[in-house]
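1. what's the 3D shape of this:
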Amino acid sequence: MNDPSDDIVFAGEADRAQVLAHGRRLLAQSPRLAAAQAREILRLSPHDGDALRLLAQALRRLGNDEEASEVELASVEAAGHSPTLVEAAIAIQSQKLHEAERLLRPWLGAHPDDAAALRMLAEIGALVGARKDAEQLLRKALEVVPRYRSARLRLVTLLIDQNRMHDAFTLLETMLAEEPDNAGILGTKADALGRMGDYRQAAALYTRLLERMPDHSGLWVNLGHVRNTLGDTEGSVEAYRRSAALKPEAGVVWWSLANLKTFRFAPEDVAVMRRELARDDLGEDQRLHLHFALGKAFEDAGQVEESFAHYAAGNAIRKAQSGYHADVITGLVDQSLSLLKDGATGPAQHASEAVTPIFIVGLPRAGSTLIEQILASHSAIEGTAELPVLPLLTRELEQEEGGRYPENIRALSPERAREIGERYLEGAAVYRKTDRPFFIDKLPNNWLHVALIARILPNARIIDARRHPLDCGWSLFKQNFARGQGFSYDLDDIGHYYRDYVRLMAAVDAAMPGRVHRVIHERLVEDSETEIRAMLDYVGVPFEEGVLRHHENDRAVRTPSAAQVRKPINREGMERWRPFEPWLGPLKEALGDVLDTYPEAPASI
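-> As a prediction, the model looks like this:
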C-alpha cells in the first residue's frame, strides 16, 4: 500500500485552493487520503473552515461519526476566525441586515457548505419574516453539521412561530436525549411550554434551571413572566426583584415590574432606574424599557409632565425601530371594504360544527382580556390565548393562492374556503386543553381579518371589544409592546389605526348585520350583568352564575391585564387619559369625528 504522503500535496507547496481541490478529488476515491490531505492543510491553518469540513466528510465516510461530529462543530467555531463572517455577525446584531446579506451571499457562493454562514443568513430571513426560506437554510446547515445546537434551537423557535408545535417538540426531545442537562435546550423547552399554555410545567423547568444557575438574571425574568400568567403576583415580583438585583441596568426587568399594573415603585427603585438611564454605555433596548418603567413610576406619583416625557422617549425609540407605516393598514382596510361591498365574503359550505371559535377582536387595551375571562368562566367555553393561527393562514394564502391578501379571498371556492377553515381549527387545537364546544381566540388584531373569518368559518362568533378612544389610545401609548403593535408608538398613528378599525367594523355591520356582537367597555363596567347576558345570548350558551364571579377563575392569563382581570369589574382604568390631555392633541386630531360620535361610528366614515 502506498504511503498517504505519496498521494497528498503538502500545504506549503501549492496554492491553498489547489490543495483543497485535490483533497475533494481524493474524497471520492479514498476518504482516508482525503482525511490526510485535510489534516495537512490544518497543520498550517488549524481554523481553516473548508479543510475542517473536508475532514469531517472524510471521517463520516470512514464511519468515524463521533470524531466527525467534533470536527463539524469545530468548523462552526472557525467562523470566529473569518473576518467576513465576524463582520456579518456584527451587522446582524446591529440590525444592518442588508449589509450582512451583502457579505454572506458571496461567501456562500464560494463556501456553500459553511454551516455558520447558512445559520446567519437564516437569521436574516427569520428577522424579515421569510420563515420558509430561513427554515430551508437552517435544515441545510444541519445537513452539514447535524449537532449544530444554535441552528437546531433557532429551528425550534422558527417552527413554533409557524405553529408547528409537534415538530418543534420532537426536535427538542431529540436534542435532550443527546444532552439531557443542557441549559440552553432546557430553557428553550421552557419557553416553548409557555407558548403552548403549559405554564406550570414551564415554571417548574425554570425553577429547576435556577437551582443550578441562581445568578442567571434572564431566567429570573422568565420565571417572573410565567408566575404572573399563573396569577402568582407576589412570586412574580420576587423573581423580578432577584433579576434586578443581579442586573440593575436591565431595563426589561423594571418594565416587567411596571407591567404588572398593580405594582408601585418605591423611591429607591426610581433612583436606581434614573442612575442606570444616565449611563453612557446603556444599549438602546435597555434605555427604552427604563423610559417606559419610569413613565409608569411618575404617573403613579402624579408627576404627569415627567411621566409623559419618559413615555414619549420610550415610544420614540420603539417607533424608530418598528418601520410602521399607517398607510399599509389603511390599504388593507380599503381592500376589505371592497370585498364586503361586492359580497365576496359569502360563507364556506359544510363547515365543521363540532367546535366553534369565538374571536374577540378590536384594539389591544380595549377590555378584551376581561371579556375573555368572563366567557372562559362558562362551562361550555375554553379560554386559550392570543393565537397566531389566523395571521399565519393569511401569509400561507398569499403563497398558495397567489395575489395579495385580502384580495385573494375573492377567488376562494366554497370547498377551498372550507378547507382553510378546517386548517384554522387544526392549528388552534394545538393550544386547547379541553373538549369544550367553544374556544376563544383573543388576538385583537384579528379585526383586520373579519372578512376572512366570515368566509372560512361561518359558525364562528365575533365579539368586537371597544373602549373610549382616548382611554384606549392613551393606554396603548404607555404600553411597551414587544412586537406586533407598531402603530402604538405614536399618538397620530394610534388615532389613524383606531379610525381605520372603526371604518372597517362599520362596513361589516352594514354588509353582515348581526354578524358581530359589540361590547362597549364602559357599558360593561356600568351594567355588567346586562352586558354579560347579551354576550352569552349571542354566543348561544345559557347564563351561568359563575360568569359573574369571573375574577375567581384561576386560569392562566398571558396579557398585561392579568392582574387586573383577577379583581371584580371596577372603574379603576377609566379616564386615565385626563391628566395627560395637554399632550394628546395629535391623537384627538387623528381620531377626528370618531371621537365625537363614540361609541357609534360617524356617518362620514
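2. make it CA atoms for all contacts and neighbour counts henceforth
-> OK.
3. any chance you could map the helices in the stretch 351-500 of the chain?
-> 368-375, 389-401, 414-429, 450-456, 469-477, 491-511 (DSSP state H, counting those that start in this stretch).
4. Remind me what the fifth one packs against, helices and strands.
-> With contacts defined as 3 or more CA pairs under 8 Å, 6 or more residues apart in numbering; DSSP states H and E, helix 469-477 has these neighbours: helix 491-511, helix 585-591.
5. and these as JSON lines, adding distance to Ala313?
-> Listed next are the helices and strands packed on helix 469-477 as JSON lines, based on distance: least, CA to CA, whole Å:
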{"stretch": "helix 491-511", "distance to Ala313": "13"}
{"stretch": "helix 585-591", "distance to Ala313": "16"}
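6. Quickly compare these and say which is most buried.
-> Most buried of the helices and strands packed on helix 469-477, by mean neighbour count (mean count of other CA atoms under 10 Å): helix 491-511, with a mean of 21.
7. Mind listing what's buried along stretch 364-381?
-> Using 16 or more other CA atoms under 10 Å as the test for burial, stretch 364-381 gives 364-378, 381.
8. another one to check against the first:
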Amino acid sequence: MKSESEQSPIKAGYDLLRQGLFREAVEHGERLASRAPRDVDVLVFLSEACFAVGDLEMARSRLQSAIEASGGSLPLKIKQAGLLVHMRRRADARALAMETTTSAGARGNGQALWQLASIMVNCNRPAEAIGLYEQARVSLGDHPGLLYDLAVAQFFTGDFAGAELNLDRMLGMVPDAGHALYLRSTVRRQTDARNHVDALRQRLASGVGRAEWEAGAWYALGKELEDLGEHDAAFDAIVRGAAVKRSTLTYDIAAECAAIVSVCDAYSETAMNEAAAGHEAADPIFVVGMPRTGTTLLERILVQGGDVRSAGEPLDFAQLVAQYTRQAAGGRPEVSPAEASRGIDFEALGREYARGASEAAGATRFIDKMPVNYLYCGLIRKALPNARILHLTRDPVDSCWAIFKTLFFSAYHFSYDLEELGRYYVAYAQAMAHWHSVMPNGILDVRYEDLVSDPEGEAKRVLEWCRLPYDASIRYGAAPQKAAFTTASAAQVREPVHARSVGSSRRHRERLAPLIETFAAAGLQAR
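-> Below you'll find the predicted structure:
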C-alpha cells in the first residue's frame, strides 16, 4: 500500500475500507477531520467509515455535518435519507425525502426524484412514490429501470392496468428482462384471448442471455400456462425456471435447517420460563408461517376495520436480533449465535423494533407480516410480551406447491428445489411444534382452508384473539379497494376470498411424490 504522502489522504482512507480495515479507516478519518473539520469530502468519507464499523448514529452525524458544510447538497441529503431508512428511522427518512423533493435542486432532476421515490417505497409508502416516479419520467423519459420501479409501486397499490402498461413499455426496450416478464404475468389472470404464452415460448427458444432473466421468463410462462389450465405444461416450465434459478445460488440447506434447530434448542422450555424484562408498551401483531399460505389475506382482514395498520414485511426484527446478538456475544467465537442471543437486552430490542416498525405502519398498533419471523417466536415473546402471534397453516403439499411455483428473486433460496423445499418445510413445522410446546396458548393457528371457506367466522375469532373489535357490518371476505400490499401476492389479495387454491397440488400428486414422501417420513400429514 502506498503511503499517504504518495496519494491523497482521502483515497488512502477508501483504500483502507476496500481492504476491510474499518477501524483503521475510522481512525484515519478522525485525524483528517481534526485538521479539516469543514471539508465535505473528509466528512463523507468518515461517515462511510463509521457505517462500515456499524456506528450508524455517528455515520448519520458526520453526514449531517457534510450536508451543512456543503450548503445543503442534494445528493448528500438523498444519501442521508437512505441512511435513515437503514437505521429504521423511517419517519425521519420520509420527512427528509419530502422536504428534499420540494427543493429547487430536485425540480426537474430525474435521477434525484427517482432516488427519492425509492426511499418512499422503502418507507412502506408506495402510493407516495408513484407521483415522484412520474415526475422523474418527465425528465428522464421512459428509462427501463424507472418504468420497472414505477410498475412495482403500481402493483403494490393495486393499479394493475398501469403496472402492465409500464411493463409493456419497458419490455419494448429490454425484451429479455425476466423480472419484468414475470411481474407482468402476475398482475392479472391471463385468458385465452389475452396472454403472452406464444411470445414467451419464442423468446425462450431464441435464448435469453442472463440466467436470472431466463428463470424469470420460465416462471412467467408457467404462471400464464396455469392460468390457461395447461397444468402439465405449467409444471414443466416452472421446473425449468427453478433449475435455472437454483444454479445461480450458493445455498446450503443443511446449514439453514441446523440454524433453525439451534434456535429452538437455545429457547427451551427452561429458557422460555426465565424472566426477561421486555418492552411492554407495544402490542404488535405478528403474522408468521411459510410464504404463500394466506398471510397477506389474513393481514387484509385485520386492517379492514381500521384499528390496526400494516408495516408490510420489514426485516427489522431479524436484523435487530442479529445486531443485539453480536453485542451479547462480546466477541466470544465459542458461543453460538442462538446461545448468545439469550443474553440480549430484550427490553431495548423490543423498544427499538416497535419504534421502527410503527413508523413503517404509520400507527402505534401495527401488523408485521414477515413470514419467516416464525423462527423468532420465542424472542418475540421475550422482547414484546404483549405481542400477538398469528400462525398461518396450510396443507403441506399445497403450501409447497404454491411456494415452488413462485419466483421470489432474492428471498427463500430453499424454494427452487423440491428436495430442499421439503427439508426446509419439515424444519419449519418442527420449529412451530416446538414454539407451541414452550409457549402454550401463546400462538394462534389459523388454517388457510378455514380462512377461505369461512372468512367472516375466522375474522371474528382472530380479531377477538388480537383484542381488536369485530364489526358485523364489514364484509371481511370482500375485495379491498385502497390499502397497499407490498408483497408478491398483491394481485391475488385484491380478489374476493375464494377457495380455488385449496387442493391445487392434487393434480400434480405424482410429480410431487418426493415431497409427500418427505412429509410422511417426518410424520406430517397432507390433507
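9. quick revisit: quick one, which of the helices of the stretch 351-500 of structure 1 is nearest to Gly125 of structure 1?
-> helix 389-401 (15.1 Å; CA to CA).
10. tell me the strands in structure 1, going along the chain?
-> 356-362, 381-385, 438-441, 461-466, 516-520 (DSSP state E).
11. got a markdown table for the ones you listed, with distance to Glu211 of structure 1 too?
-> Putting the strands of structure 1 into a markdown table (distance: least, CA to CA, whole Å) gives the following:
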| stretch | distance to Glu211 of structure 1 |
| --- | --- |
| strand 356-362 | 40 |
| strand 381-385 | 30 |
| strand 438-441 | 36 |
| strand 461-466 | 42 |
| strand 516-520 | 46 |
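12. Minimum distance to Gly231 of structure 1: which of the ones you listed has it?
-> strand 381-385 (15.0 Å).
13. So which of the helices of the stretch 351-500 of structure 1 is nearest Asn259 of structure 1?
-> helix 469-477 (11.8 Å).
14. which residues of structure 2 does the closest one align to?
-> Per TM-score structural alignment, the counterpart of helix 469-477 of structure 1 in structure 2 is residues 396-404.
15. next one: that stretch to chain centre, how far?
-> Relative to its chain's centre, stretch 396-404 of structure 2 lies at 19 Å (CA atoms, centre = their mean, to the nearest Å).
16. and if you look at stretch 196-207 of structure 2?
-> That offset, for stretch 196-207 of structure 2, works out to 30 Å (CA atoms, centre = their mean).
17. picking up where we left off before, which stretch among the helices and strands packed on helix 469-477 of structure 1 comes nearest Arg578 of structure 1?
-> Comparison of those against Arg578 of structure 1 by CA to CA identifies helix 585-591 as nearest, at 12.1 Å.
18. Give me the contacts around that closest one.
-> Outside helix 585-591 of structure 1, the residues within contact range by CA atoms under 8 Å, 6 or more residues apart in numbering are 469-470, 473, 491-496, 498-499, 595.
19. Max pairwise distance over those: which two?
-> Between all members of the contacts of helix 585-591 of structure 1, the farthest pair (by CA to CA) comes out as Asp493 and Leu595, at 14.8 Å.
20. hang on, isn't Val539 of structure 1 packed against Arg461?
-> Yes: using CA atoms under 8 Å, Val539 of structure 1 is in contact with Arg461, at 6.3 Å.
21. For those two, list the residues in contact with both.
-> Common contacts of Val539 of structure 1 and Arg461, defined by CA under 8 Å, 6+ apart, comprise Ile358.
22. now the corresponding residue of structure 1 for Ala340 of structure 2: how far from Asp509 of structure 1?
-> Alignment note: Ala340 of structure 2 maps to Asn408 in structure 1; criterion TM-score structural alignment. Separation of Asn408 of structure 1 from Asp509 of structure 1 (CA to CA, to the nearest Å): 22 Å.
23. And for Glu415 of structure 1?
-> Distance, Glu415 of structure 1 to Asp509 of structure 1, by CA to CA: 26 Å.
24. same check, this time on Ala278 of structure 1
-> 51 Å.
25. With His111 of structure 1 instead?
-> For His111 of structure 1, the distance to Asp509 of structure 1 (CA to CA) stands at 57 Å.
26. now swap in Arg523 of structure 1 and tell me
-> From Arg523 of structure 1 to Asp509 of structure 1 the distance is 20 Å (CA to CA).
27. Same check on Leu118 of structure 1?
-> Separation of Leu118 of structure 1 from Asp509 of structure 1 (CA to CA): 49 Å.
28. returning to that earlier point: give me the number of residues near the match of Ala340 of structure 2?
-> Residues within reach of Asn408 of structure 1, counting by other CA atoms under 10 Å, total 15.
29. who's in contact with it?
-> Applying CA under 8 Å, 6+ apart to Asn408 of structure 1 gives the contacts 397-398, 401-402.
30. Tell me the counterpart of Ala513 of structure 2 in structure 1.
-> By TM-score structural alignment, Ala513 of structure 2 lines up with Gly585.
31. Against Asp492 of structure 1, how distant is its match?
-> Gly585 of structure 1 is 9 Å from Asp492 of structure 1, by CA to CA.
32. Equivalent analysis for Met120 of structure 1, please.
-> Plainly put, Met120 of structure 1 is 37 Å away from Asp492 of structure 1 if you go by CA to CA.
33. what do you get for Leu127 of structure 1?
-> With CA to CA as the criterion, Leu127 of structure 1 and Asp492 of structure 1 are 27 Å apart.
34. Would you point out which residue is most central in structure 2?
-> Centroid-nearest residue in structure 2, with CA atoms, centre = their mean: Glu313, separated by 4.9 Å.
35. Tell me who's in contact with the aligned residue in structure 1 for it.
-> With TM-score structural alignment as the criterion, Glu313 of structure 2 lines up with Glu386 in structure 1. Residues near Glu386 of structure 1 by CA under 8 Å, 6+ apart: 441-444.
36. Sounds good, over and out.
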